[in-house]
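Q: With the sequence up front, the predicted model follows.
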Amino acid sequence: MATSATPHLVPTPEQLIWQRDGFGVFFHFGVNTFAGKEWSDGTLSPQIFDPTNLDADEWVRLARDMGAKYVILTAKHHDGFCLWPTATTDYSVASSPWKNGRGDVVREIADACRKHDMKLGLYLSPWDRNAPQYEDAEVYDEFYLAQLRELCTNYGPLYELWFDGAGSAGREYAWDRIGALIDELQPGAMVFNMGPATIRWVG
């Protein structure tokens, strides 16, 4: 009995570039850095976020000098603290003493990437332990989409968007809408792990 042949999977040009680039550096930085924690539950005060002599240019330059082609910054980890002055929540750098609340870590990293000809990726955790609306999936989806839109609109071309699955067991996010937003605003970005993923864990 004849069987249909398995179709060949052909990578997109963007996937091939990502594979060939090979090496990137993750900047895992946030409010937890100032509490000596890897993760927190979203209750750390923004007042503890006050880096001294933060040098995004140095970070990116060192990544480049190591041979990396791109960097990924945790714009928001599971604690919900945003490294850019988002309009969606007060739990961000805008409520910190750093630069009198006028700082923007994402902007500084993005500018350094342009200066050093490096590609920029952003990590935006779907799980948010600070957002009170998280328990209402429909309301939270709007909140999350608004954050993603800010990041996809305000910082130039994004090489990769990283959606971590931690804490999300049993929860479905608005992946169709998330994918449509990425297609609209950052069509060349690789998408890691969840939803409309174009790249995944190895193995």
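A: Looks like it came in fine. Residues are numbered from 1 along each chain as shown.
Q: alpha carbons only for contacts and neighbour counts from here, please
A: Noted.
Q: Now name the helix or strand holding the most centrally placed residue in the chain.
A: Nearest to the geometric centre of the chain sits residue 123, at 1.7 Å (CA atoms, centre = their mean). Residue 123 is part of strand 119-124 when elements are defined by DSSP states H and E.
Q: what's that strand packed up against?
A: Applying 3 or more CA pairs under 8 Å, 6 or more residues apart in numbering; DSSP states H and E, we find strand 119-124 packed against strand 70-76, helix 105-115, strand 160-162.
Q: what's the following helix or strand after the last one?
A: Along the chain past strand 160-162, the next helix or strand (assigned with DSSP H and E) turns out to be helix 175-185.
Q: Show me what that next one packs onto, helices and strands only.
A: Judged by 3+ CA pairs under 8 Å, 6+ apart, helix 175-185 is in contact with helix 137-154.
Q: If we use 10 Å, what do you get?
A: Packing partners of helix 175-185 (3 or more CA pairs under 10 Å, 6 or more residues apart in numbering; DSSP states H and E): helix 137-154, strand 190-192.
Q: got another, please set it beside the one above:
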Amino acid sequence: MKPPLDPKKPTEILIGLCLLLSIACSPSKKDLLLAPRSTYDIDKDDNQDSIRLKAAHVVPTENQYNALKDEFIGFVHFGPNTFTAKEWGSGMEDPTVFDLKELDTDQWCEAMKAAGMTKVIFTAKHHDGFVLWQSRYTTHGLMSTGFRNGNGDVLKDLAASCEKYGLDLGVYLSPADLYQIENPLGLYGNLSKKTKRTIPATVKGRPFENQTTFEFEVDDYNEYFLNQLFELLTEYGPIKEVWFDGAHPKRKGGQT
């Protein structure tokens, strides 16, 4: 039997402590099998200890980690509700209620930059279906208002201001669309069948500079949605983030 450590020999004490620490901190066999990942499934044979072990190895993805660095960002949301003083739009609003007289997106971005923000998310279309850019695929938006004689494009102005002030730009595009689904003047609440569609759909007189196309099995409304998403992602400079909302004010016409 090895004699006890001699307290008068500091080197032996140090070696002994290191051995004890190595034993206490050595990973178990299951530890060695786990690698850092963004998700872990909880299996039926997991117990509380193994669940804690998995949780200890969960790390953000690169995109999630980068998003966490955006600790302070701006969110801009206005539309017909700004002028009707309603919490929710119905999709039945006459576009002319959007009575915007002046727009100074430089002022927005200057204020956000001064506050320390790094990015702004812009609501390009909310649940009422009103679009704040010059979309090819609807007339329910700025093109039917008096703002700049129907030629205004809030997103275009904002994209230029973001570039000027060094802010990243993101867009919010609502999958829900009460105008297209519920309004008799809308086009897509028609319970159409899914068929193969080419995105973006060709519109005479308004070609895309970006010639990329995609094929999807979708119904009429989701073709419309994807066409608009293509516009936003290809015609307004770098889009750093995209927001979709899970809200469903009403469900109809394949709007999923």
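A: Looks like it arrived, so ask away. Please read all numbers here as calculations on a predicted model, not as lab measurements.
Q: about what we covered before: would you list the helices and strands packed on strand 119-124 of structure 1 in a markdown table and tack on mean neighbour count and distance to residue 86 of structure 1?
A: Conversion of those to a markdown table gives the following (neighbours: other CA atoms under 10 Å; distance: least, CA to CA, whole Å):
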| stretch | mean neighbour count | distance to residue 86 of structure 1 |
| --- | --- | --- |
| strand 70-76 | 23 | 11 |
| helix 105-115 | 20 | 11 |
| strand 160-162 | 23 | 17 |
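Q: Compare the ones you listed and give me the one nearest residue 183 of structure 1.
A: Closest of those to residue 183 of structure 1 is strand 160-162, at 11.9 Å (criterion: CA to CA).
Q: quick check: the closest one aligns to which part of structure 2?
A: On structure 2, the counterpart of strand 160-162 of structure 1 by TM-score structural alignment is residues 241-243.
Q: which position in structure 2 aligns with residue 141 of structure 1?
A: Per TM-score structural alignment, the equivalent position to residue 141 of structure 1 in structure 2 is residue 222.
Q: Residue 68 of structure 1 now?
A: Counting by TM-score structural alignment, residue 68 of structure 1 corresponds to residue 117 in structure 2.
Q: do the same with residue 128 of structure 1
A: Per TM-score structural alignment, residue 128 of structure 1 is aligned with residue 177.
Q: Would you check that that match makes contact with residue 221?
A: Yes - contact criterion CA atoms under 10 Å: residue 177 of structure 2 and residue 221 qualify, at 9.2 Å.
Q: Quick one: the strands in the stretch 1-150 of structure 2, in order.
A: For the stretch 1-150 of structure 2, the strands defined by DSSP state E, counting those that start in this stretch cover 74-76, 119-125.
Q: average offset between the longest one and structure 1?
A: Average distance between strand 119-125 of structure 2 and its aligned residues in structure 1, after superposition and using mean CA distance after the TM-score superposition for structure 1, equals 0.5 Å.
Q: repeat for the shortest one
A: Aligned to structure 1 and superposed, strand 74-76 of structure 2 gives a mean residue distance of 0.7 Å (mean CA distance after the TM-score superposition for structure 1).
Q: Could you pull up the residues touching the residue nearest to the centre of structure 1?
A: Contacts for residue 123 of structure 1 (CA atoms under 10 Å, 6 or more residues apart in numbering) come out as 26-28, 72-77, 160-164, 191-192.
Q: swap in residue 91 of structure 2?
A: Residues counted as contacts of residue 91 of structure 2 (CA under 10 Å, 6+ apart) are 80, 126-130, 140, 177-183, 185-186.
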